[in-house]
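show me how the following folds:
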Amino acid sequence: MSSDHRPLASLARELLGHAARPFPEHLDRLVLDGRIIGYLSRRRALALRELLPGLVADHPLGAPTRWSWHAKDLSAGERTQALQRAAEELRSQGLITGWRDERFSYWPEDVASLEAPELFRLERSAFRALGLRSHAVHINAFTPDGRMWCSRRSFSKPTDPGMLDNLAAGGLPSDETPRTCAIRELWEEAGVPAPLAERLTPAGQIVTAQLAGEDWVHERIFIFQLALPESFVPSNQDGEVAEFMLLDEQQLVSHLQQGHFTHEAACTVAQGCVER
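Presented below is the predicted three-dimensional model:
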């Protein structure tokens, strides 16, 4: 980056200040053992009530309503089975879209380490539909002169098609660590070989949250940074990237200001610039 960081630094602080937007008051609350775990629309809540044993409204239907799932005595595996069956039926009703056949793990927000026992696993698209907090990794990659490699999401992606993203990013599947996920995503999305990807370094965490249509999208993002040699040129392997762009500071600021990046990527880029 250039020696004058004031414009980018100011923009980065603004973006990070709005990373997690206020919880939407109009959405119903999904409660497990006394704690709110998700936010969902009324139509999804009413459908889920018929599909998930032990789910009841805490009070007569108002706006919003707390739906308590009495599953304290269930094991993590039993919760997973019950939720997955319900999610599959919601999908058949058209209330969950973008099905991925990939499961995320859910941990309470006060759990500091992902080595703690998970409460359940669930299809990743259901995390969005039920407003559950998921986990993801994003990698900011810089050239020796400080330019940043970014990608444009495929126009066929189910979420945020055609928008700008980090060099590589992805949701954290069950049974994967943030680091192994980052290394895998670097190869699949940008063709970064493992010996080079192994050089990535942690660059903090952020929590993002926003309303996207009917979905409350809530993520804890593990950020990594990677120094790439001048000669390296990314090459997509999985068909999920339309193109790559190497941006200097002025170009990066312009794209951020115009809202060309996804919300999560913009916040991750901001954090990466602050870390540098």
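
okay, CA-based contacts and neighbour counts for the rest of this
Will do.

can you identify each of the helices in the protein by residue range?
With DSSP state H as the criterion, the chain has helices at 6-17, 42-49, 76-92, 124-130, 178-190, 194-197, 249-257, 263-275.

next, format these as CSV and append mean neighbour count and distance to residue 145.
Formatted as CSV, those follow (neighbours: other C-alpha atoms under 10 Å; distance: least, C-alpha to C-alpha, whole Å):
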stretch, mean neighbour count, distance to residue 145
helix 6-17, 16, 16
helix 42-49, 17, 49
helix 76-92, 17, 47
helix 124-130, 24, 38
helix 178-190, 22, 20
helix 194-197, 14, 18
helix 249-257, 16, 11
helix 263-275, 23, 14
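
residue 209 is nearest to which of these?
When those are compared by C-alpha to C-alpha, helix 263-275 sits nearest residue 209, at 8.5 Å.

gap between that closest one and the chain center?
Helix 263-275 sits 13 Å away from the centroid of its parent chain (C-alpha atoms, centre = their mean, to the nearest Å).

pull the residues that contact that helix.
Helix 263-275 has contacts (C-alpha atoms under 8 Å, 6 or more residues apart in numbering) with 8-9, 11-13, 15-16, 19, 138, 140, 164-166, 203-204, 206, 208, 223, 225, 256.

what about 7 Å?
Outside helix 263-275, the residues that touch it by C-alpha atoms under 7 Å, 6 or more residues apart in numbering are 9, 12, 15-16, 19, 138, 140, 165-166, 203, 208, 223, 256.

about what we covered before: can you say which of the helices of the chain is nearest to residue 243?
Nearest of the helices of the chain to residue 243, taken as C-alpha to C-alpha: helix 178-190 at 9.9 Å.

which helices and strands does that closest one pack with?
Counting contacts by 3 or more C-alpha pairs under 7 Å, 6 or more residues apart in numbering; DSSP states H and E, helix 178-190 packs against strand 168-171, helix 194-197.

Proceed likewise with the subsequent sequence, for comparison:
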Amino acid sequence: MTDDIAPFWRHIARCNDLPSPAGFEPFLIGGRQVGWVGPEVLRALTFRPADFHFDARGVSLARRLRTPHARSRALEAVVTDLVRAGLIPRPREELYDVRADPDGPSLATLDRCAVPAFGIRAEGVHVNGLVRRGDGLFLWVAVRAADKSVEPGKLDHIVAGGIPAGLGPDETLVKEAAEEASIPPALAATARKVARISYVMAWDIPGCARGMRRDTLHVYDLDLPEGFVPRPNDNEVARFELWPIEEVARAVRETDRFKFNVTLVLIDLFLRLGLIPPGRGAERLRAGLDQGG
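The predicted structure is shown next:
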């Protein structure tokens, strides 16, 4: 593979297109920053002065909201306002934890639809489904359903999904593996955590308020038996295909067929496999995979 990293770096650059939070104000809960809010959402929050307070530090949930439950109720109410105003998409009916630190306690929960609007850090799991055969290394690739709201029809991992409130990465992996690919829990539990990837990108949906995606991906390798064939178990995947790893690398290098953040996880895989040769270019790619902090 060529030493030229530009064909891979373009994917990293796409996922890190917000070099500074200029134009966003800090969002705080209990005196600790948990996110960033843009001007359109800020204006909407001024109509709820009992729940949102403004000062030199930014915008904060009211101090009287001392429990995660009370904070979550206040956020749920403003999400309803934002949806009605057309500032965010309709609710996903899936709650995410809101934390000041990745390993800290949950301060509240927020519907997934509003997480970018508040610049809240979201976490997810991505699984490289690997098959080691006599004729080489292969990767199971999912084809996203045509009706997905984000990048329909693009190529994806065999298992990938956001971490819902109350669950951790390992639990989410087992849950998503069963739901998305019919992988038995005992097999899914053999996955090895191999990397963490993060990025910060602008969240721009036509007609909605500008937001900020702050995503952290927990990456796993899962060795699958040659005889195992994944089956879609929900409506998110159209089908699965088994690709030689060299073809996966070529597709990432030369095309945009894979979902935007899947490419980052695959670049990490290529680096670990030596498909991208070591050197200053590889070091730059490695550093670029964790720009979200």
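
need the helices and strands packed on helix 178-190 of structure 1 in TSV with distance to residue 124 of structure 1, can you?
Output for those, formatted as TSV (distance: least, C-alpha to C-alpha, whole Å):
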stretch	distance to residue 124 of structure 1
strand 168-171	8
helix 194-197	25
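
between these, which gets nearest to residue 187 of structure 1?
Among those, helix 194-197 comes nearest to residue 187 of structure 1, with 7.3 Å by C-alpha to C-alpha.

which residues in structure 2 does that closest one align to?
The aligned range for helix 194-197 of structure 1 in structure 2 is 185-188, by TM-score structural alignment.

how much does the matching stretch stray from structure 1?
Here the mean offset of stretch 185-188 of structure 2 against structure 1 after fitting is 1.8 Å, by mean C-alpha distance after the TM-score superposition for structure 1.

got the contact list for that stretch?
Contacts with stretch 185-188 of structure 2, where a contact means C-alpha under 7 Å, 6+ apart, come from 174, 177-178.

in stretch 140-147 of structure 2, which residues are buried?
Across stretch 140-147 of structure 2, burial judged by 16 or more other C-alpha atoms under 10 Å covers 140-145.

which bit of structure 1 covers it?
Stretch 140-147 of structure 2 corresponds to residues 149-156 of structure 1 when matched by TM-score structural alignment.

residues contacting that stretch, please?
By C-alpha under 7 Å, 6+ apart, the list of residues contacting stretch 149-156 of structure 1 from outside reads 141-142, 161-167, 240-247.

what do you get for stretch 237-249 of structure 2?
Contact with stretch 237-249 of structure 2 is made by 137-145, 230, 232, as judged by C-alpha under 7 Å, 6+ apart.

relative to residue 183 of structure 2, which of the residues you listed is nearest.
Nearest to residue 183 of structure 2 among the contacts of stretch 237-249 of structure 2: residue 230, at 6.7 Å, using C-alpha to C-alpha.

counterpart of that closest one over in structure 1?
Taking TM-score structural alignment, residue 230 of structure 2 has residue 234 as its aligned residue in structure 1.

got it, and residue 163 of structure 2?
In structure 1, residue 163 of structure 2 lines up with residue 172, judged by TM-score structural alignment.

now that match. Nearest residue, chain neighbours left out?
Once flanking residues are discounted, residue 172 of structure 1 sits nearest to residue 136: 4.8 Å by C-alpha to C-alpha, 6 or more residues apart in numbering.

got the contact list for the aligned residue in structure 2 for that neighbour?
With TM-score structural alignment as the criterion, the equivalent of residue 136 of structure 1 in structure 2 is residue 124. Going by C-alpha under 7 Å, 6+ apart, residue 124 of structure 2 touches 161-163, 216-218.

8 Å - rerun?
Counting by C-alpha under 8 Å, 6+ apart, residue 124 of structure 2 touches 160-163, 169, 215-218.

so how far is residue 203 of structure 2 from it?
Separation of residue 124 of structure 2 from residue 203 of structure 2 (C-alpha to C-alpha, to the nearest Å): 17 Å.

residue 89 of structure 2 now?
12 Å.

repeat that for residue 41 of structure 2.
Plainly put, residue 41 of structure 2 is 13 Å away from residue 203 of structure 2 if you go by C-alpha to C-alpha.

quick one, what contacts the closest residue to residue 224 of structure 2 other than its chain neighbours?
The shortest distance from residue 224 of structure 2 to any non-neighbouring residue, by C-alpha to C-alpha, 6+ apart, is to residue 131 (5.3 Å). Contact analysis of residue 131 of structure 2 by C-alpha under 8 Å, 6+ apart lists 137-140, 223-226.

export those residues to CSV and tack on distance to residue 116 of structure 2?
Shown next, in CSV, are the contacts of residue 131 of structure 2 (distance: C-alpha to C-alpha, whole Å):
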residue, distance to residue 116 of structure 2
137, 36
138, 34
139, 31
140, 30
223, 33
224, 34
225, 38
226, 39
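
inside strands: which ones of the residues you listed?
137-140, 223 (DSSP state E).

make JSON lines from the residues you listed and add distance to residue 107 of structure 2 to it.
Shown next, in JSON lines, are these (distance: C-alpha to C-alpha, whole Å):
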{"residue": "137", "distance to residue 107 of structure 2": "43"}
{"residue": "138", "distance to residue 107 of structure 2": "41"}
{"residue": "139", "distance to residue 107 of structure 2": "38"}
{"residue": "140", "distance to residue 107 of structure 2": "37"}
{"residue": "223", "distance to residue 107 of structure 2": "36"}
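
restricted to buried residues, select those residues in PyMOL.
Entered in PyMOL, the line below selects the buried ones among these, by 16+ other C-alpha under 10 Å:
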select buried, resi 138+139+140+223
